[in-house]
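K.L.:
Sequence plus predicted model, see below.
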Amino acid sequence: MSGSPASWPLVKIGDIARVKAGATPSREKKELYFSESGHPWVKTGDLTDGLLYETAERITEKAIADTSCEIHPPGTVLVAMYGGFQQIGRTGILQMHAATNQAVSAILANRQRVLPRFLNYCFVYSRPAWKKIAASSRKDPNITKQDILDFQIPLPPLSEQRRIAEILSSVDEAIAVTQAVIEQTRTVKQSVLNHLLSKGIRHTRFKQTEIGVLPETWKVVCVSDILTDSRYGLNTPLTSEPLGVPVLRMGNIVDHALDFGSLKYAELTKADAEKYSIRRGDILFNRTNSRELVGKLAVVNEKIDASFASYIIRLRTDHTQSDPWFLHAILSSPTYQDYLRSIATPGASQANINANKLGKVMVPLPPVAEQILIVANLKSFDEAVSASTARMSALQRIKFALMADLLTGRKRVTADALSPAV
């Protein structure tokens, strides 16, 4: 870190904390070394940059005795050393006694010099620097223990550290509350969706079908029965230069909606531009990638001059039979997402669902008017999630702006300063 005011000294982590590495007990002795009732054992995937209360795995007393694992106290700051470029630099603060694996360093702060929460925020703010260090002249990106010991941070007085941590923690709490609202809204939506897709709206008579009990007036059809077109996308070189037509790829499908960031482009003939065009109501279905990503889909909600890549299938529904937003609601539901992943054909490195297999998926089909009513019932949940997501993004921008100001001393706080409104 840099930009320290004259009154704040730049100090090395090694001068204000001890750094210890972890270890991984042998997986071949799983029954001996791993236990659900053992000591929490932190891996990089457990780190979320905040307070850490639980871990995915636990290790036994025997594992502690037979390896170099140590139990660290609450307040220990943790940093991911390696485990993938997206993991490097992730942090956490122990809220219980725990050990770590070899990819996580434990930093035990001298609390007469630095507060754990302040130190953790310094590390979060410094993640770009950690990644730069990890990538420099090394075959496998990683941070070493010496990198941490030598890393410098501006060190204000303890009273100012405490106030900075309080201000940033208040924003984190607002972010956590907003995330909880999003998750709860999605949970309620799923419950409502499950009811609507099986019970419909104001039905009293039901029948048994190939896919379960449905309202008596509903049909069961294959996806292909309600499409006017099912087409693979372009297989042509793409460029980052904004020349030609934007081409949507699997990365542009995020949370079952379209994200128009990171676009690629292709120069197309007039015929190809029309053949691979996108219009409002088209469903874009990601047909290949890891099993977790196969089946991502989104409806085009606006008029856009764009095309789509070869690993996407464009679905156009027969609007006299099916509302595209209703079909999207079915296929994006957790039940159908699990089913789509289960029928994906495994490949050497990627799973795949071809258009023929997707076309044979059976779905419930109410009358179009009822489909539209069901979609309208779900719309309020999507709007609530969008509003909360926008608020969370705003809070995250506030947090990083505050870190840039407060952790460098660009703006100073006093012990009796009020937290900014968030």
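P.N.:
Done, it's in.
K.L.:
can we go C-alpha only for contacts and neighbour counts from here?
P.N.:
Noted.
K.L.:
tally of neighbours for the closest residue to residue 154 other than its chain neighbours?
P.N.:
What sits nearest to residue 154 in space, not counting adjacent residues and going by Cα to Cα, 6 or more residues apart in numbering, is residue 10, at 4.5 Å. Other residues near residue 10 come to 18 when the count uses other Cα atoms under 10 Å.
K.L.:
Could you do residue 298 as well?
P.N.:
Neighbourhood size, residue 298 [other Cα under 10 Å]: 26.
K.L.:
Does the helix or strand where it lies pack against any helices or strands, and if so which?
P.N.:
In this assignment (DSSP states H and E), residue 298 forms part of strand 297-299. For strand 297-299, the packing partners by 3 or more Cα pairs under 8 Å, 6 or more residues apart in numbering; DSSP states H and E come out as strand 257-258, strand 283-286, helix 324-331.
K.L.:
6 Å - rerun?
P.N.:
Applying 3 or more Cα pairs under 6 Å, 6 or more residues apart in numbering; DSSP states H and E, one finds that strand 297-299 makes contact with strand 283-286.
K.L.:
another one to put next to it:
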Amino acid sequence: MSEVKTDLNSFDSRLDLNNLDKSNWKTYRFDEIAKNISERVDPNNTDLKVYIGLEHIDSESLHIKRHGTPDDVNGQKLKFYKGDIIFGRRRAYQRKAGIATCDGFCSAHALVLRANSSVIEPELFPFFLHSDQFMNRAIDISVGSLSPTINWGTLKNQSFILPPKEMQSKFINLFSSVNELVNAKTIVLNRQKVFNFSREKAGLHGENISKNDRKDTAIGLLPSSWKVVPLTEVAWFQEGPGLRKWQFTDEGIKVINVTNLVEGKLDLTLTNRHVSLEEFNAKYQHFECDENDIVIASSGNSYCKHGVVKKHDLPLMMNTSVIRFKPLDGVDFNYLNQFLKSKSFKKQIDKLITGAAQPNFGPFHLKKVLFPLPESIDEQIHIGLKLEESDDRMDLLLENLDISKQLQLSLINKVF
């Protein structure tokens, strides 16, 4: 957080955002700030080539980087023009509002908004939409429980305070500078993702395999000297005991479940479930986690989410839908860890549970998983370290990008 404060102070010195004089700012209804563009498009009868659904818009991003085609959809849609803002009126809490870079059409679950340039500069408008003031208001006026949605009839009557036109260019320059920083870090992060994927594929299937030194196996091309072995030959694993809600207490031994596995990390702050020390000692000691246990979610939407138990997490025990792993003798921890969080592992799991009503796997499935085993422990160590370095780089880039996004939102909220 110190980096955010430092950067924020340097930006503040230009405009003194902490002491903005808003005495001459004016309040406008939203329909005075923006127009609702409601032109209809039939995907089966249009020359437009670009379709944008809410799934193509990233949360908290001004930029739309993906799109579909008319063949993807049916039914009446909304036309947008280059420069319009596509705002997700369904589930506004996802904070989706992106700038259209071309003409096209979008989901009817969006609003197509166009800035009224006599009130707000079009370049400033998307930043205003991403402010907490606007987004929180949008959430508050949404209706419906399962899929809360905003009605234009309600939104248009909401009031917001805006700076005078003569001040807006200063804020545009400020916000655009920070946005360029976010974009630059996003580009670097995406390149690292591509690099990590290619390195993972090369690492878990042998680096620089020549045509004369490879063999085709059930899990892809491998160096001729490598083996394909069942996971049971390289790892010990154990499924959680299946605790019930009535067994949980506020104190005792902390219990891990699928909720604690997010973004490749083990986050124990997300739950507060324990088993009493007495019950743990009587029934569950053999489910206690050790430092460096690899833990994986085995059911639900989080299946195959991954984490590693650290010393500061202990004492800790498993619950149902979590499986812990340890490498057996002759197997490098980093290499096993990288395999268990790889696309190669998840791809095998997906094949084994195809047709299930809900993603769910256990020891029965894991016994059928195949493992690419290099010839020597030294090669495992080398590959494991290389992949770990790539992951560390990714974590650093994600942290830096998050800091820049915090800075961007802080600046926007100081103005709006």
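P.N.:
Perfect, thanks for sending it. Every value quoted in this text rests on a predicted model; they were computed, and no experiment measured them.
K.L.:
returning to that earlier point: per the alignment, name the residue of the second structure opposite the residue nearest to residue 154 of the first structure.
P.N.:
Following TM-score structural alignment, the counterpart assigned to residue 10 of the first structure within the second structure is residue 27.
K.L.:
what do you get for residue 114 of the first structure?
P.N.:
The criterion is TM-score structural alignment: under it, residue 114 of the first structure has residue 120 as its aligned partner in the second structure.
K.L.:
quick one: that match is in a strand?
P.N.:
No - counting by DSSP: H, G, I helix; E, B strand; the rest coil, residue 120 of the second structure is not part of a strand but coil.
K.L.:
count of residues packed around it?
P.N.:
Counted with other Cα under 10 Å, the neighbours of residue 120 of the second structure add up to 19.
K.L.:
And it, how close does it get to residue 161 of the second structure?
P.N.:
The gap separating residue 120 of the second structure from residue 161 of the second structure is 11 Å, by Cα to Cα, to the nearest Å.
K.L.:
cool, residue 78 of the second structure as well?
P.N.:
Taken as Cα to Cα, the span from residue 78 of the second structure to residue 161 of the second structure is 29 Å.
K.L.:
try residue 154 of the second structure
P.N.:
Between residue 154 of the second structure and residue 161 of the second structure the computed distance is 17 Å (Cα to Cα).
K.L.:
again, but for residue 201 of the second structure
P.N.:
Distance, residue 201 of the second structure to residue 161 of the second structure, using Cα to Cα: 52 Å.
K.L.:
do residue 169 of the second structure as well
P.N.:
Residue 169 of the second structure is 16 Å from residue 161 of the second structure, by Cα to Cα.
K.L.:
can you check residue 376 of the second structure too?
P.N.:
To residue 161 of the second structure, residue 376 of the second structure is 67 Å away according to Cα to Cα.
K.L.:
now do residue 343 of the second structure
P.N.:
Separation of residue 343 of the second structure from residue 161 of the second structure (Cα to Cα): 48 Å.
K.L.:
Same check on residue 168 of the second structure?
P.N.:
Counting by Cα to Cα - residue 168 of the second structure and residue 161 of the second structure are separated by 13 Å.
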